[in-house]
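J.: quick one: sequence and predicted model below, then my questions.
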Amino acid sequence: MKIFKFALVVFLTTTSILSAQDKQVTLDEIWGGAFRQEYLQALRSLNNGEEYVVQDYDRSAKTMNVDVYSYKTGKKTRTLISSSAIGGLDIFQTYSLNDTEEKAILGTNIEGIFRRSTKGIFYVYDLGSKKLVQISEDKIQEPTLSPNGNQVAYVFENNIYTKDLASGKVTQVTKDGVDNEIINGVTDWVYEEEFMFVQAYQWNKDGSKIAFLRFDETQVPEFSMDLYGTYGKQLYPTQEVFKYPKAGENNSDVSLHMYDVKSGKTSAVDLKKEYEYLPRIKWSNDANILTVQAMNRHQNNLDLIAVNATNNEASVILNEQDDAYIDVTDNLTFLNDNSFIWTSEKNGWNHIYHYNKNGKLIDQVTDGKWEVTDYYGFDPKTGRIYFQSTENGSINRDVFSIRSNGKNKVQLTQKRGTNSADFSTDFTYFINTYSSATTPSEFTLHQAKNGKKLRDIKDNKQLLEQLEPYNFSEKEFSTISVNGNDLNMWMIKPSNFDPNKEYPLFMYQYSGPGSQSVSNTFSGSNDYWYQLLADEGYIIACVDGRGTGFKGAEFKKVTQNELGKYEVEDQIDAAKLLGDRDYVNADRIGIWGWSYGGFMSSNALLKGNDTFKMAIAVAPVTSWRFYDSIYTERYMTTPQENASGYDENSPINHVDKLKGAYLLVHGGGDDNVHVQNSMQMIEALVQANKQFDWAIYPDKDHGIYGGNTRLHLYTKMTNFIKENL
C-alpha cells in the first residue's frame, strides 16, 4: 500500500512537471507585462567617484526616492532625495542634478509632446537647505541649472527664460517665439525626430553665456491630424496642426545666437556660410569656445566650427565628407587641453580619432574591420579611452579601454553577448549591463583598469525561473549567403521541431539604414510572440540584409538613393533559400515589419509575389515622398533630384502585383509616419481591385499602444497569420 502511494505521488509529480513544461505563453501575458525585466533606473555616478545613484519608486508608500549606493560595498549609504521628505511636493517623476550636485531639478505632471519632447511642472530643490522653489506656474520645457546653480534656464511657449533663484527674478531672453512660426531653445519636429535631441540651448562652463538655436518655421508646410477622442466623451473631432517638412519641401531656417547673461544682450552668430542643418552645439572646456556641427542638405559634408564667444568669430576646425552621408553623433568630447575625441567612418568603419583643439589629427585611436558602437569617456589620470565595439562579432558588444595613442587595448568584458558600461566619474569602476539571447539583463560591478568583476548588483534570475515552465525554443544564430554577402540571421523553431517535417516560415525584419535586428540580446515582447507562434507550429526567422548596420560603411551605404531595392532583394532571396530547406514549406512563407519594416514587408509581398504567401505591414512608409526631409534625403537626396529612386521602390506603385494576403495597420494619430501613407495605399489597392485587410487605430501614434491596444493589435495579427499562413 505504501509502495502504491509512493508510485502515485511520483506519477502525479512527473505529470505535473511535464504539464508545466508544456505551458503555453499567451498574448495577455505578453502585453500585460508578465515578463518585465528588472533594471537600474536613472543610474548616475556621483562626482566623488565612490557612489552612484538610482531612482526608485516605492509603490506601497507611493514615494519616489533617489538612493545612493557605494560602489565598493554595494550597500545603500543614504537617500539623496525623497518625495516624502519634501514639503509641498507629493511626488516627482524625473530628476537631474546640477554639476556641483548641490541642487536638483524635479519634474512633475510630465506630459509628452512628440517622441522625445515633454513639458511639465518643475522645481529646483536645494539638497542642503531642503528648500523647494517652483520654477514656473506654467508647464515648461527643458529646464537646466547654470553651472553654479544660481540660475535656471527653460523654454516656455517657444521662448527662452532664465530665473534667478535667490531673488526670484525672471528674465525673458527671447520674445519672438510663436507656435508654428518661431522656436527658440528647443528643436522643431524633424530635428527632434531625426537628429534626436530637444534642448537646443546650452550654458557655457562658467554660466556667463547661453548659446541657442532659433528655428524659423514660417516657410515649412503644415501637417494636420484629426483626433477623435475617447468614445462618448467628445462630440466633435479636434485637429493637431504642426510643421512637418516632407522630402524636397522647405526646412526651418535655423540660426545660432549667443546670450550674454550679465548684459542681457543677444547677438546672432555669423557662420560665414549657408548651412541647411545645425544638428549639434556644444561648449568646449574653454568658457569662450563653442563648437557647432553644420551640414549641407544632402548631409554628406559636415563642418565642425569653433565660435569665439567674446566676438562671435567662427572658423571651421574640421571637415568630414562622404559620398553617401555622415551620421551625426554625441561622441564629441573635449579633454582638459581642449583637444577633442571624434568618431568617424572615413576609413570604412566607425572609429575613434583624437584631434588637437585646432582640428589637427593627433592619433587614430582605434582601427580594424569592426565598429566602435559607443564612446564612454577619457580618464585624464591614466590617459585611457573607454568604448564599446563589435570587435567580437557584429551581433555582440564588448567594452574596451585603450590609450589615446591607440596602444595597449584591454578587453574589459568577457561574457559573449551584449555588454554596456556606466563608469564612475573617476573611472575607477564601471557597472556592466549584460544580456544575451539566453540571459536577461545582469548588472555587475567591475574594476575599470582590468575589467575584474567585484560583485553582482542585480539580475533577473526570477524572470528565468518564471520562464522555465514554458520550455521556449532556442534562438539560433547563423549566417546565410545571399547575393554575395554572409547575412546575419536568427531562427526560432517549434519546441517539438522535427527535421523530417515541413513547417510554415514567418519572417521578421526592419532593414532600415544602419539598423540591426539580429543581435545577441535577451527577448523583447516580440520574441515572446514569436515563441507563441512557434508553439503553433511556425518557424520564425530574421535576416539583416544589405543596408543594415555594424558591418562597415560600404555594406550599410550600398542602398544609397535606392531605398527598398537591395534590402527587398535580400529578403526575397533569403526566403527562397530558406524555402529550399527540407523542413520549410516553400509555399507557406510570410513576412512582417513595422515602420521601415512595414515598407519592406509590403514591397516583399508585391515584388516577391511568387515567394511570399502573406505579409503584415504596421505603420509603413508607402512612398518616401510622404516622409520627412532629414531622414529621407539623407539616403535618397530630394524627389526633385531622384524621382526614379523614390517611385520605383515605393510599394504604392506596385499594388497591381498583389497576389497574397495583406494586412495593413496604422495609428490614426501617427505624427511620424503619417496615416496618409496607408490611406494612399488603400486607395491604390482599391483602384487596382485588390482585396486586402486593414485596421486603423484611432488617435494612436507610431507606437500604437495604450490600454488594450497592443493586445488587440497582436491578437489581430496572430489570427491573420493562422488564417493565411
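T.: That came through fine. Numbers count the residues shown, from 1 in each chain.
J.: contacts, neighbours, all on C-alpha from now
T.: Will do.
J.: so which elements touch the helix or strand hosting residue 240?
T.: Applying DSSP states H and E as the criterion places residue 240 in strand 238-243. Here strand 238-243 touches strand 222-227, going by 3 or more CA pairs under 8 Å, 6 or more residues apart in numbering; DSSP states H and E.
J.: okay, now the one to match up with it:
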Amino acid sequence: MPSTPRNSLESFSPDRKWKAFTRNYNLYLQNLETGEEIQLSKSGRKGMEYASFYGWSDLIEGENGERPDRFTVTWSPDSKKIYTQIVDLRLAEKMYMLDFSKPEKFRPDLLSYYRGSPGDSTVVKYIPVVFDLEKKSEKTFPQLTSPHFIGLNLNWSEDSQLLSGFFIHRGYKSYDLIELHAETGKIRTVYSENSDTHIQRDHIFRRLEDNTFILSSEKSGWNQLFLMDWATGKEIKALTQGEFVVNRLSHLDEKNRIAWLEISGKESGRNPYFNHLYRLHLDSGELELITKEDAFHEIYISPDGKYAVDNYSTVNQPTVSVLIDLSSGNQIAKISEADNSKLKNRGYQSPVSFTATAKDQQTVIHGIYYLPTTFSPKKNYPIIDYTYTGPHTSTVPKTFKAALFGHQQPMAELGFVVVTVDGLGSFGRSKAFADASYRNLGDGTTDHVLAITQLASKNRFLDIDRVGIFGHSAGGYDAARAMLLHPDFYKVGVSSAGDHDFRMEKAWWPEMYMGYPVGDFYHEQSNITNASRLKGRLLLAHGGVDENVNPSATFKLAEELIKAGKDFDLFIWPSRNHSFGRPPGDYFTKKRWDYFLEHLLGQQPLLHYQIPGIK
C-alpha cells in the first residue's frame, strides 16, 4: 500500500490489497497491485449516495450548493466484504441562515443544512448495504433504514460472516440488538428492550469468547450490568444489583473473569454523583471498592490493564493523582497533588455543596453555590442561578477543576452568589429520577426555585428577592422558561442560543427526552407560546450562523414578546455559531455580566470595557 497521508475519503482493506472510494455517488474499489478499478454500486446518484454520511454541521452555500464530501465503509476482517450505507436525501428538508458577517461582501450569504425536527418524516435517512467483493454482489436492508440522527453502527464478527449492533427505533422507546448474516441477509433479533419513556442510547456492551455478552440496562430502575446468552438472548444473571449507577466498564480481564467498573452512588453517605472504581468478579458477583477516598475519581487504565491513574478531587479538595496496581487494588505511588495556595492567597473560597428537597417532597437533590473572594456574611447578595437541566447530563461540578473553570466563579466575583442545582429529571441517578423530565422539560427549574429558597432560609446573606438566571443552549431555554414559569421569583434572565420551542429543534434530543410522537405538551411548554407571561428583564442572545440551534427560535420568541408588548433586549452575534459566551470568555461574556450588574445589582457597567486578553 502506498505510504501517503491519510485521506478521509478512502479506506484500505485489512490485507492492504484494495482501496475503497466513491465517485459520482457510487462505491468503487481499486486493486492496489494492478491499479484496476471496479464499480461496486451502480444506482448511486445525487440524493441517493453510497458510502456516505451526513455530518452534523455540514453547511451548504446557497440553495443548490454541494454539501461536503463524506465517506464511510467498514471492512470485514477477511477483506472480502464491506458494510456501509446509502444516504437518502430525496425528501429531506433544510433549515436556513443568512451570514451577514463577511467583510468583503455587501449581501448576505445564504447557508442551508439538512435538519429534521421532532416528528418530521422529511429527514435524511440511512439505508444499510453489504457488498460481497468476490461475488460483486450488493444487499440492501431497507427494513433497517433509520434517520441519520440515530443511524446503525454494525460490527463484523471475527469470521467475517456476521454483523451485529443496536437498532434503535425512532422515538427511543425500544431497541433491538440484532445479528445480520452477510451471506443470506437473514436478520436475527438477539435481544430487545423497551420503555414507556426512553431507553438508553449509549450502552455498555461487551461480547465474550464463551458466546455470552455483558449488557447495561435500566430495567431494574438503575443502570446495572447483566450477563446474557448470545444464542438465546436470555439473561443468565445480573452482574450488579442495587440502587447505584454503573457508569463504565473500564477494563475486562476475560481470562480471569474480572471486570473493573466505574460506579456512582453505591457508598452510603457520600455524594451520589461521585465516581469510584470497583473490581467485579464475574462468577461470584463480588464487588470490591478500589478507590476508597470520598471524592470524584477520574480513572485512566493502562492498555495492558495492569495499572490505573486515579485523579480524585472534590469542589473544595484539590486534585490528587495516584498510581494504582489493579491486581492488588493498592496505591503504589502518589504522582502529584495540586497546589491551591495562590488561589487562597487571592481570597478564593471553594464553592459550597448543599442539598435540598425536590418538588416531589421526598427526593434529596444536590447543588453548589459560589461566593465572591470579597465575601462577607454581614452583607446581602443577589443570587444568580446557572442552569442547564438537559436530561442527558448533570450540571453541578463534581471536581476541583470543573468548579474552578466554569462560568460561576467569574460571575460571583462581580458581587453575586451563584447557584447551580441538579434537580429531578437530570442525569446520573435512577431511571425514575431522570424520567421526571419526560414530556416535562419545561419544569426543570422548579427544583431550582425550591433549592434556592431552602438555601436562603438557612443563609441570611442571600437576598431571595433579587434572583437572576442564565444558561446557554438547553440552558438558554431553561433561563427564558424560568422567567415565564416563575415570573415572580426570577427578576433578571440571560438566555443565549436557546431552543425556545422543541418543535423547531433537532429531532433526536426532544424525541428522546420530550417525547415522540409530538403532542400538546410541546406547545404548552414552548417559550414562544408563553411569551406574554414575562415580568422581569430578559436578554435574548443568539449566534447568527448557529447550525446547532437555529436562530429562528429566538427570532420567533422575540416576535411574540413584541406582540405581547413586553420589554426585552436582543443581542445577535452575526458571525458566531453555537459557541459563544463560554469560558474563558468573549464579547458576550461581558454583555452577560453587564446585564446582571445593571439590572440585578443596580450598578452602571463600564462602557466599552474590554476583558484583558480576550477579543
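T.: Alright, I've got the coordinates. Here the structure is a predicted model, which is why all the values come from computation and not from measurement.
J.: now the strand holding residue 240 of the first structure on the second structure. Mean distance?
T.: Mean deviation of strand 238-243 of the first structure relative to the second structure after superposition (mean CA distance after the TM-score superposition for the first structure): 1.9 Å.
J.: quick one: name whatever helix or strand follows that strand.
T.: Following strand 238-243 of the first structure in sequence, per DSSP H and E, is strand 253-260.
J.: mind listing residues that contact that following strand?
T.: With contacts defined as CA atoms under 8 Å, 6 or more residues apart in numbering, strand 253-260 of the first structure is touched by 173, 208-217, 265-270, 276-278, 309.
J.: pull out the buried members of those residues.
T.: For the contacts of strand 253-260 of the first structure, a burial check counting by 16 or more other CA atoms under 10 Å picks out 173, 208-217, 266, 269, 276-278, 309.
J.: for the counterpart of residue 417 of the second structure in the first structure, give me its contacts.
T.: In the first structure, residue 417 of the second structure lines up with residue 539, judged by TM-score structural alignment. By CA under 8 Å, 6+ apart, the contact list for residue 539 of the first structure reads 491, 492, 493, 494, 503, 504, 505, 506, 533.
J.: repeat that with 7 Å
T.: 492, 493, 494, 503, 504, 505, 506 (CA atoms under 7 Å, 6 or more residues apart in numbering).
J.: quick check, the third one in a strand?
T.: Think residue 494 of the first structure. No. Per DSSP: H, G, I helix; E, B strand; the rest coil, residue 494 of the first structure lies outside any strand segment and is coil.
J.: make sure it is actually in contact with residue 474.
T.: No. Assessed by CA atoms under 7 Å, residue 494 of the first structure is found out of contact with residue 474, at 9.2 Å.
J.: the more surrounded of these two?
T.: More neighbours surround residue 494 than the other of residue 494 of the first structure and residue 474, with 21 against 15 (other CA atoms under 10 Å).
J.: how near is the more buried one to residue 475 of the first structure?
T.: 11 Å (CA to CA, to the nearest Å).
J.: tell me where the stretch 501-650 of the first structure has helices.
T.: 525-535, 553-557, 566-579, 596-607, 629-636, 643-648 (DSSP state H, counting those that start in this stretch).
J.: take the ones you listed and write them to a markdown table, including mean neighbour count.
T.: Shown next, in a markdown table, are the helices of the stretch 501-650 of the first structure (neighbours: other CA atoms under 10 Å):
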| stretch | mean neighbour count |
| --- | --- |
| helix 525-535 | 20 |
| helix 553-557 | 18 |
| helix 566-579 | 21 |
| helix 596-607 | 28 |
| helix 629-636 | 22 |
| helix 643-648 | 17 |
